[in-house]
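Engineer: Attaching a predicted model along with its sequence, questions to come.
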Amino acid sequence: MIGLIRALFGFLRLLGPERSSDLGGWLLRTVSPLIPVNRVALANIRATFPEKDEAEVKRIARGAWDNLGRTAAEYAHLKTLFDYDYLNPDAASRVEVSGIEHFIALKDDEKPGLIFSSHLANWELPAICAAAYDLDTTAVFRAPNDPAIAGIVHEIRSGAMGGLAAAKQGAAFAMQGVLEKGGHLGMLIDQHFTRGVVVPFMGRPALTNPILGKFARRFECPVHGVRVIRLPNQRFRLELTPQLDLPRDAGGEIDVKGAMAMMTAVVEGWVREHPEQWLWMHRRWRPNMISAAALAEYDHTIARTPLFKAT
């Protein structure tokens, strides 16, 4: 199995990043109607966009599969995919960066920092960007379920990124250690988390990992969002938001649930802008796992959380 995967990645490297991306996108876009989890994607899109007709729902789903196929194929080129030179921003490259001043500020402020992101376009690029700018960042990731694939993906990530921390039992202690040393954490926050807090996402309650809100409260450090947009002709744009002005409780400390609601609201805006580039195949909403008490608190969260503000 490992040999077969390595041979596939070797073939993709021979094709180059552009043709690999096109091949991966075409393959998953073509076979997606036959993949059982496509029903999850279609159901999620219909529930989120009830105003859209079935043709548009299927178009968004096909686009999401196309993006996933491209992202998978691009793993073979992660070391070379990010080619933006911030010292020469007018040079031709497949990547452009917006908000570079925030990256530089994070590097120079001598404080820990938190960066959240989502499964949009090629979501691996922000961690590669941070490494390229020598920003001391540890990316928190969830390993693929298949051990063979997980091993190869970890090998590729290790060669292209800075620090890596697997999202598993005890990971919070390692993440805390990074921040205590003045480092930065990057984390995707748009997946279901069974022990999470309930926040609004795309008009419905969703369980979300509260760890970044807890760290923001404890360390009083800058929190930024970063997204990737897939552009025509196999190009990308990275956008780093200004620092978020997170909601606080009566005692003046950062409100954890309110903070996660605000971060999630930022992600929602991204997804609504480019729905065909998000990972709709994930079972993000699981109402049967949310208690009545949590739903009541959810209504309270909506009422007390301000709109996204940045300083």
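Structural biologist: Arrived safely.
Engineer: rest of the way, CA atoms for contacts and neighbours
Structural biologist: OK.
Engineer: How far off centre is the longest helix along the chain?
Structural biologist: Criterion DSSP state H: the longest helix present in the chain is helix 54-74. Here the centre of helix 54-74 is set off from its chain's centre by 16 Å, with CA atoms, centre = their mean, to the nearest Å.
Engineer: who's in contact with the helix or strand following that helix?
Structural biologist: Sequence order places helix 78-81 as the next helix or strand after helix 54-74, per DSSP states H and E. Applying CA atoms under 8 Å, 6 or more residues apart in numbering, the contact partners of helix 78-81 are 17, 74, 94, 156-157, 159-160.
Engineer: what's the longest helix of the chain packed up against?
Structural biologist: Applying 3 or more CA pairs under 8 Å, 6 or more residues apart in numbering; DSSP states H and E, we find helix 54-74 packed against helix 17-31, helix 38-48.
Engineer: any idea how far residue 171 is from residue 96?
Structural biologist: Distance from residue 171 to residue 96, counting by CA to CA, to the nearest Å: 32 Å.
Engineer: Name the nearest of the contacts of helix 78-81 relative to residue 1.
Structural biologist: residue 156 (17.0 Å; CA to CA).
Engineer: The closest one is in contact with residue 75, isn't it?
Structural biologist: Yes - in this structure, residue 156 is within contact of residue 75 by CA atoms under 8 Å, at 7.3 Å.
Engineer: Looking at those two, which one has more neighbours?
Structural biologist: residue 75 (22 against 16; other CA atoms under 10 Å).
Engineer: Next up, the contacts around the more buried one.
Structural biologist: 153, 156.
Engineer: for residue 229, same thing?
Structural biologist: 120-122, 236-238, 274, 277.
Engineer: residue boundaries of the helices in the chain?
Structural biologist: Under DSSP H, the chain gives helices at 2-15, 17-31, 38-48, 54-74, 78-81, 100-108, 125-132, 147-160, 171-180, 211-219, 256-273, 292-304.
Engineer: May I see the contacts of residue 229 arranged in JSON lines, with distance to residue 249 as well?
Structural biologist: As requested, the contacts of residue 229 are exported to JSON lines (distance: CA to CA, whole Å):
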{"residue": "120", "distance to residue 249": "31"}
{"residue": "121", "distance to residue 249": "35"}
{"residue": "122", "distance to residue 249": "36"}
{"residue": "236", "distance to residue 249": "38"}
{"residue": "237", "distance to residue 249": "35"}
{"residue": "238", "distance to residue 249": "32"}
{"residue": "274", "distance to residue 249": "33"}
{"residue": "277", "distance to residue 249": "35"}
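Engineer: and stretch 168-176, which residues are buried?
Structural biologist: Neighbour-count burial for stretch 168-176 flags 175-176 (criterion: 16 or more other CA atoms under 10 Å).
Engineer: Count the residues that sit near residue 238.
Structural biologist: Residue 238 has 22 nearby residues by other CA under 10 Å.
Engineer: Just list the residues touching it, thanks.
Structural biologist: 95-98, 125-126, 226-229 are the contacts of residue 238 under CA under 8 Å, 6+ apart.
Engineer: Second structure for comparison follows:
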Amino acid sequence: MAKKHTVIHLLEYLGLKAALAVFGVMGLDRASAAGGRLARFVGPKTGVSNRARANIRRVMPDLSPEEIERIIADMWENLGRTVGEYAHLERFTRPEERHRIEVVHAGALRSIAASGNGGVFISGHFSNWELLPLVMRLEGLEGGDVYRRANNPFVNEWMVSLRESITGGAIQIPKGGVGARLIVRLMRENKFVAMLADQKMNDGVEARLFGLRAMTTGAPAGLAVRYNVPIVPACIERLKGAHFRITVYNPITARPGADPFEDVMRITQEINDFLEARIRERPHEWFWMHNRWS
């Protein structure tokens, strides 16, 4: 069985590399557009889209069926563009391509970094979420970014290598015990950790998202309380094609003298409130296929 899985994983990886090779030949803008068109045509017809439809109906019941279908189609186009852009992520690091990424309130981000205390840089699966740790590099924030291991070991190794290259060697932090130790080290060194905080975490804390129970990671809040570092929320928006705006919002901080458990719960809820507000603003750019509320 293990050998069969290895063969399947290898074939999946080779298929991914072949697709990326095709996108690589196209150039960034054409690859982004082609990936978007293909995904918009195929994606809404797949069974996994039914989970996205159910999620949207559950949390935004006032939307009409036509509005939901537009969100689904636009979501798939964004995902397809993101896949096409994977073949060109390194281009976003070049000085001549800086016009592709606008960072709003970058000065505030640099001021937090200049304080020397480090922090936690959070967002969700918005637009092309791979750009979050890249922004850390562009704005001079040292540290690492948390990732979930891919089920396919070949894909996982490739993804880690890719992220290391585009972030200038930022530490890649797998979720789990090893990753937790790396995060503690970075916090003690007054550096930054980037993470996406919008996925279900069965062993997390119970918070609300769109008014519904949602098990949520308590890690960002726990770091803020334990190390007295700010949580810096950010949102990634796709503007036109392969151009993006990353907006940095006011930091979320621990309250001096507060009960640690209560403060972790408060901060976690504030993070979910931030994510919900951003999803409502641009629902078509969020990854609705997460099994978020079950």
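Structural biologist: It's in. Source: prediction; values computed, not measured.
Engineer: Let me know the TM-score between chain one and chain two.
Structural biologist: Between these two chains, after superposing, the TM-score reads 0.89 (TM-score structural alignment, normalised by the length of the second structure); 281 aligned residues with a CA RMSD of 2.0 Å.
Engineer: returning to what we had before: next, the angle helix 147-160 makes with the longest helix of the first structure.
Structural biologist: 70 degrees (axes from the mean of the first three to the mean of the last three CA atoms, to 10 degrees).
Engineer: So which bit of the second structure is helix 54-74 of the first structure matched to?
Structural biologist: Taken onto the second structure by TM-score structural alignment, helix 54-74 of the first structure occupies residues 65-85 there.
Engineer: quick one: that stretch to the first structure mean distance?
Structural biologist: Once fitted to the first structure, stretch 65-85 of the second structure is off its aligned match by 1.0 Å on average (mean CA distance after the TM-score superposition for the first structure).
Engineer: So what touches that stretch?
Structural biologist: 20, 23, 28, 31-41, 43-44, 49, 52-53, 56-57, 127-128, 242, 283-287.
Engineer: if you set the cut-off to 7 Å instead, what comes out?
Structural biologist: 23, 28, 31-33, 35-40, 43-44, 53, 127-128, 283-286 (CA atoms under 7 Å, 6 or more residues apart in numbering).
Engineer: thinking again about what came up before, just put the helices and strands packed on helix 54-74 of the first structure in CSV and tack on mean neighbour count and distance to residue 218 of the first structure.
Structural biologist: Shown next, in CSV, are those (neighbours: other CA atoms under 10 Å; distance: least, CA to CA, whole Å):
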stretch, mean neighbour count, distance to residue 218 of the first structure
helix 17-31, 19, 41
helix 38-48, 18, 34
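Engineer: Quick check: residue 286 of the second structure vs residue 106 of the second structure, distance?
Structural biologist: 23 Å.
Engineer: So which of these two has more stuff around it?
Structural biologist: residue 286 (28 against 16).
Engineer: Return the residues in contact with the more buried one.
Structural biologist: So residue 286 of the second structure contacts 75, 125-127, 279 (CA under 7 Å, 6+ apart).
Engineer: Now check the first structure for the residue matching it.
Structural biologist: That one, residue 286 of the second structure, aligns with residue 278 by TM-score structural alignment.
Engineer: Residue 196 of the first structure matches what in the second structure?
Structural biologist: So residue 196 of the first structure corresponds to residue 204, using TM-score structural alignment.
Engineer: who wins for proximity to residue 152 of the first structure among the helices and strands packed on helix 54-74 of the first structure?
Structural biologist: That would be, of these and by CA to CA, helix 17-31, which comes in at 17.4 Å.
Engineer: average distance between that closest one and the second structure?
Structural biologist: Averaged out, helix 17-31 of the first structure is 1.1 Å away (mean CA distance after the TM-score superposition for the first structure).
Engineer: In the second structure, which residues correspond to that helix?
Structural biologist: With TM-score structural alignment as the criterion, helix 17-31 of the first structure aligns to 28-42.
Engineer: quick one, what contacts residue 20 of the first structure?
Structural biologist: 12, 73-74.
Engineer: Let's have those residues in JSON lines, adding distance to residue 131 of the first structure.
Structural biologist: Output for these, formatted as JSON lines (distance: CA to CA, whole Å):
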{"residue": "12", "distance to residue 131 of the first structure": "24"}
{"residue": "73", "distance to residue 131 of the first structure": "21"}
{"residue": "74", "distance to residue 131 of the first structure": "18"}
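Engineer: contacts for stretch 133-150 of the first structure?
Structural biologist: Against stretch 133-150 of the first structure from outside (CA under 7 Å, 6+ apart): 1-2, 107, 127, 130, 162-167, 183-187.
Engineer: picking up where we left off before, residue 113 of the first structure: which of the contacts of residue 229 of the first structure is nearest?
Structural biologist: Relative to residue 113 of the first structure, and with distances defined as CA to CA, the nearest of those is residue 238, at 18.1 Å.
Engineer: What lines up with that closest one in the second structure?
Structural biologist: Aligned partner of residue 238 of the first structure by TM-score structural alignment: residue 246.
Engineer: if we can go back for a sec, most surrounded residue in the contacts of helix 78-81 of the first structure?
Structural biologist: residue 74 (26 neighbours).
Engineer: Relative to residue 172 of the first structure, how far out is it?
Structural biologist: Counting by CA to CA - residue 74 of the first structure and residue 172 of the first structure are separated by 29 Å.
Engineer: cool, residue 37 of the first structure as well?
Structural biologist: 31 Å.
Engineer: separation between the corresponding residue of the first structure for residue 226 of the second structure and residue 212 of the first structure?
Structural biologist: Under the alignment defined by TM-score structural alignment, residue 226 of the second structure is paired with residue 218 of the first structure. According to CA to CA, residue 218 of the first structure stands 10 Å off from residue 212 of the first structure.
Engineer: For the two, indicate the residue with more neighbours.
Structural biologist: Using other CA under 10 Å as the criterion, residue 218 of the first structure and residue 212 rank with residue 212 on top: 22 against 13.
Engineer: Give me the longest strand you can find in the second structure.
Structural biologist: strand 231-238 (DSSP state E).
Engineer: Give me the mean distance between that strand and the first structure.
Structural biologist: With mean CA distance after the TM-score superposition for the first structure, strand 231-238 of the second structure averages 0.8 Å from its match.
Engineer: Okay, angle between that strand and helix 131-138 too, please.
Structural biologist: Going by the same axes, to 10 degrees, strand 231-238 of the second structure makes 110 degrees with helix 131-138.
Engineer: what's the span of stretch 205-220 of the first structure, first residue to last?
Structural biologist: Stretch 205-220 of the first structure: ends 27 Å apart by CA to CA.
Engineer: residues of that stretch that come out buried?
Structural biologist: 205-217, 219.
Engineer: With stretch 226-240 of the first structure instead?
Structural biologist: Neighbour-count burial for stretch 226-240 of the first structure [16+ other CA under 10 Å]: 226-230, 236-240.
Engineer: Among the residues you listed, give me the pair with the biggest separation.
Structural biologist: For these, and using CA to CA, no pair is farther apart than 230 and 240, which are 14.9 Å apart.
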